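> Generate coordinates for the sequence data below:
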Amino acid sequence: MRAILVERFGGPDVLRLRDVPLSQPKSGEVLVRINSAGVGPWDVAQRQGRFGTELPYIPGFECAGTVVGKTGDNAGFHDGEPVYGYIGMGGTYADYAACRPERLAPVPMALALWEAGAAPVDLLTADAGINDALAVRRGQSVLVTAAAGGLGHLAAQLAVHAGAHVVATAGRDHHSFVHKLGVAEVVDHYDEDWPQRVRDLTSGGVDAALSTVTPTTDGAIAATRDGGTVATPAPGGEVPAGRRVQLLRYQGPMDGRRLARLAQVLDDGSVALCVSARFDLEDAPAAHSQVEQGHTWGKVVLSVNDD
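Okay, the predicted model is just below:
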């Protein structure tokens, strides 16, 4: 099968298209013929050697495709069923990948296979941040930073869906896009005084904040009122002495049951996945370059097989 293989850590040029043996599912796993695979900052970090992954490896944490084979009686999906999910730390930049079925879910009706592969990691992380860590409630004021990005644009929509008054940050080039997500206000996080701008818009600070990237965490803390909460899946950030703000670090549970539940907000139109760029499998280096440079909106996806 075709696969992108990383044989040494480094820049995007280390992503090479190779012919490798077909993935073989273990007992209880399913084999997925991959249609699309999401590209995120975690893929870049792994390629740079920051996860200590053993070489060589096939990149890709998330995908969408069709089940083409399974073993065991509890695989949970039938052959030919469209699925999407998080398969683990690598393996989706390929024609096929083996995966544990509990990490997969049926593809929502709202998503085409070519785009669904870009959803799982950020959708699960956004849901865990907004609905678990922050437990956002109707009427609260909520800040979502870098709201044009893969995680941010989904988190902002989930907060709006929960009934919050949402303030978001984004670069000026992306303000129009972020406004269309339903947020009340957008501020430029490249302005040094953006946390004060958020405080002014919310009468002294937001009740809760989701910092989606490390560079915005200290600002999110500054923009949150005393007694409020900041959640982030990213490292970095510290609550200054004298501030009564709770800083929560969390990881999204990467399970198929949650993905299946989230189909409702996708199918009823409350949340939309936005894909800004689509690359063929052999163009994975270009996809990584775009994600690594930052300043993108929505998600970047690889097209692997067209079903």
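
> contacts, neighbours, all on C-alpha from now
OK.

> What ranges does the stretch 101-250 of the chain have for its strands?
104-106, 141-144, 165-169, 185-187, 206-210, 224-232, 246-249 (DSSP state E, counting those that start in this stretch).

> wait, doesn't Lys26 sit right on Ala75?
No - contact criterion C-alpha atoms under 8 Å: Lys26 and Ala75 do not qualify, at 10.9 Å.

> between those two, which one's more packed in?
Counting neighbours by other C-alpha atoms under 10 Å for Lys26 and for Ala75 shows that Ala75 has the greater number, 17 against 14.

> that older thread, now render the strands of the stretch 101-250 of the chain as CSV, adding mean neighbour count and distance to Asp127.
Converted to CSV, the strands of the stretch 101-250 of the chain look like this (neighbours: other C-alpha atoms under 10 Å; distance: least, C-alpha to C-alpha, whole Å):
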stretch, mean neighbour count, distance to Asp127
strand 104-106, 24, 16
strand 141-144, 29, 13
strand 165-169, 25, 15
strand 185-187, 21, 21
strand 206-210, 29, 11
strand 224-232, 22, 12
strand 246-249, 16, 14
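
> okay, those strands in a markdown table with distance to Gly256 next?
Formatted as a markdown table, the strands of the stretch 101-250 of the chain follow (distance: least, C-alpha to C-alpha, whole Å):
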| stretch | distance to Gly256 |
| --- | --- |
| strand 104-106 | 4 |
| strand 141-144 | 25 |
| strand 165-169 | 28 |
| strand 185-187 | 33 |
| strand 206-210 | 23 |
| strand 224-232 | 22 |
| strand 246-249 | 22 |
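
> Here is the second sequence; please produce its structure so I can put it next to the first one:
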Amino acid sequence: MKGISYSRYGGPEVLEYGELRLPKVGPDSVLVKVRAAAVNPVDWKCREGYLDGALEAVFPVVPGWDVSGVVVRPGPAVAEFAVGDEVIGYIREDFLSRGSFAEYVAAPVRTLARKPRNLSFEEAAGLPLVGLTAYQVLVKVLQVRRGETVLVHAAAGGVGSIAVQLAHHLGARVIGTASETNHDFVRGLGGEPVTYGAGLAERVRGLAPEGVDAAFDTIGGETLRISANLLAPEGRLASIADGDVVEYGGRYYFVRPDPVDLLRLTELAEAGAVSVHVSETFPLERAAEAHRLNQEGRTRGKIVVTVEWEEEPEEGRGATGY
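The predicted model follows:
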């Protein structure tokens, strides 16, 4: 199969497009024919070795934790999915090796859910990681309730744009930080935009004089400190970017695969409560360009890599490697 891989840590230039071995399908996995895979900041952080202390890299590494595609072979213990099922997944494992930037990926069923029927494969690929992050932080960590005021940082980005929609769906008032060029976009998601940068604290206090009930930090550093100071007396704080959040009484959170949560996101997408904005797509062979663009950190919504199939491949021996 064709795919993207890297055999050493480094910049986008270490990504190579070429032939890769077809993945084996374990008892609790399914072979997915990839239609699209989203790019996330964690992808280039893994590629550059920033997560080496936590995740062992088994080179060559195929990057990518987000996927949408079609099941072509269930493992022998799998009853949840059948050939032809359209699925999405946050397919992270506890090591780096077999990701979604390839024509096929072997995905554990614990990482998958059915694809939202109303989303394209490109849109659906952008939902799992950011959607699970936003959902788990808002619902399980911050426990946002109707009538509360929630502050979401980088509200036009991947995680932030989903978090704004989810918090709005939960009945909260949402204040979202964003550049002025993205203010209309944030309003369309259900948020009240404020410009980040110097004077942010004053601008937020102008909208919420008594403080915010919950703050969702996606940036860290000075933004985290400002968020802590903007909390109401009983306010809650969570960060996905800075472990120092615990010093402010908050919680650091790293998203985990959860098929129940992922199915809930599918249901919310089909109900129209959550949408995915795809800012740009790249064909698989141009994945390095997608990484570079994502690393610049100014993306509205998601960047997605697509796998084009001009004709249906044989779904038997050739597609599975058996």
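
> so which of the strands of the stretch 101-250 of structure 1 comes closest to Ala135 of structure 1?
Comparing these against Ala135 of structure 1 with C-alpha to C-alpha, the closest turns out to be strand 206-210 (9.2 Å).

> Which strands or helices does that closest one pack on?
With contacts defined as 3 or more C-alpha pairs under 8 Å, 6 or more residues apart in numbering; DSSP states H and E, the packing partners of strand 206-210 of structure 1 are strand 141-144, helix 217-223, strand 224-232.

> Recalculate using a threshold of 6 Å.
strand 141-144, strand 224-232 (3 or more C-alpha pairs under 6 Å, 6 or more residues apart in numbering; DSSP states H and E).

> Leu124 of structure 1 is nearest to which of the ones you listed?
Leu124 of structure 1 lies closest, by C-alpha to C-alpha, to one member of those: strand 224-232, at 13.3 Å.

> What span of structure 2 is that closest one aligned with?
Mapping strand 224-232 of structure 1 onto structure 2 (TM-score structural alignment) gives residues 231-239.

> That stretch vs structure 1, average offset?
Superposing on structure 1 and averaging over aligned pairs (mean C-alpha distance after the TM-score superposition for structure 1), stretch 231-239 of structure 2 comes out at 1.4 Å.

> Please, where are all the helices along structure 2?
With DSSP state H, the ranges of helices along structure 2 come out as 41-47, 121-125, 128-135, 158-169, 183-189, 200-207, 222-229, 259-270, 287-295, 317-320.

> Save those helices as CSV, and put in mean neighbour count and distance to Val14 of structure 2 too.
What follows is those, written out as CSV (neighbours: other C-alpha under 10 Å; distance: least, C-alpha to C-alpha, whole Å):
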stretch, mean neighbour count, distance to Val14 of structure 2
helix 41-47, 19, 8
helix 121-125, 27, 24
helix 128-135, 26, 24
helix 158-169, 26, 25
helix 183-189, 19, 34
helix 200-207, 15, 38
helix 222-229, 19, 32
helix 259-270, 19, 32
helix 287-295, 19, 8
helix 317-320, 14, 27
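
> Of those, which is nearest Val246 of structure 2?
Among the helices of structure 2, the nearest to Val246 of structure 2 by C-alpha to C-alpha is helix 222-229 (10.6 Å).

> Does that closest one pack against any helices or strands, and if so which?
If contacts are counted by 3+ C-alpha pairs under 6 Å, 6+ apart, helix 222-229 of structure 2 sits against no helix or strand.

> Between strand 231-239 and that helix, find me the angle.
Per axes from the mean of the first three to the mean of the last three C-alpha atoms, to 10 degrees, the angle that helix 222-229 of structure 2 makes with strand 231-239 is 140 degrees.

> Glu103 of structure 2 -> structure 1?
Aligned by TM-score structural alignment, Glu103 of structure 2 pairs with Asp95 of structure 1.

> Tell me who's in contact with that match.
1-2, 33-34 (C-alpha atoms under 6 Å, 6 or more residues apart in numbering).

> what's the closest of the strands of the stretch 101-250 of structure 1 to Pro41 of structure 1?
Per C-alpha to C-alpha, nearest to Pro41 of structure 1 of the strands of the stretch 101-250 of structure 1: strand 224-232, 15.0 Å.

> circling back to that earlier point, may I see the helices of structure 2 organised as TSV, with distance to Trp309 of structure 2 added?
Listed next are these as TSV, based on distance: least, C-alpha to C-alpha, whole Å:
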stretch	distance to Trp309 of structure 2
helix 41-47	24
helix 121-125	13
helix 128-135	23
helix 158-169	27
helix 183-189	33
helix 200-207	47
helix 222-229	43
helix 259-270	25
helix 287-295	17
helix 317-320	13
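
> Good, wrapping up.
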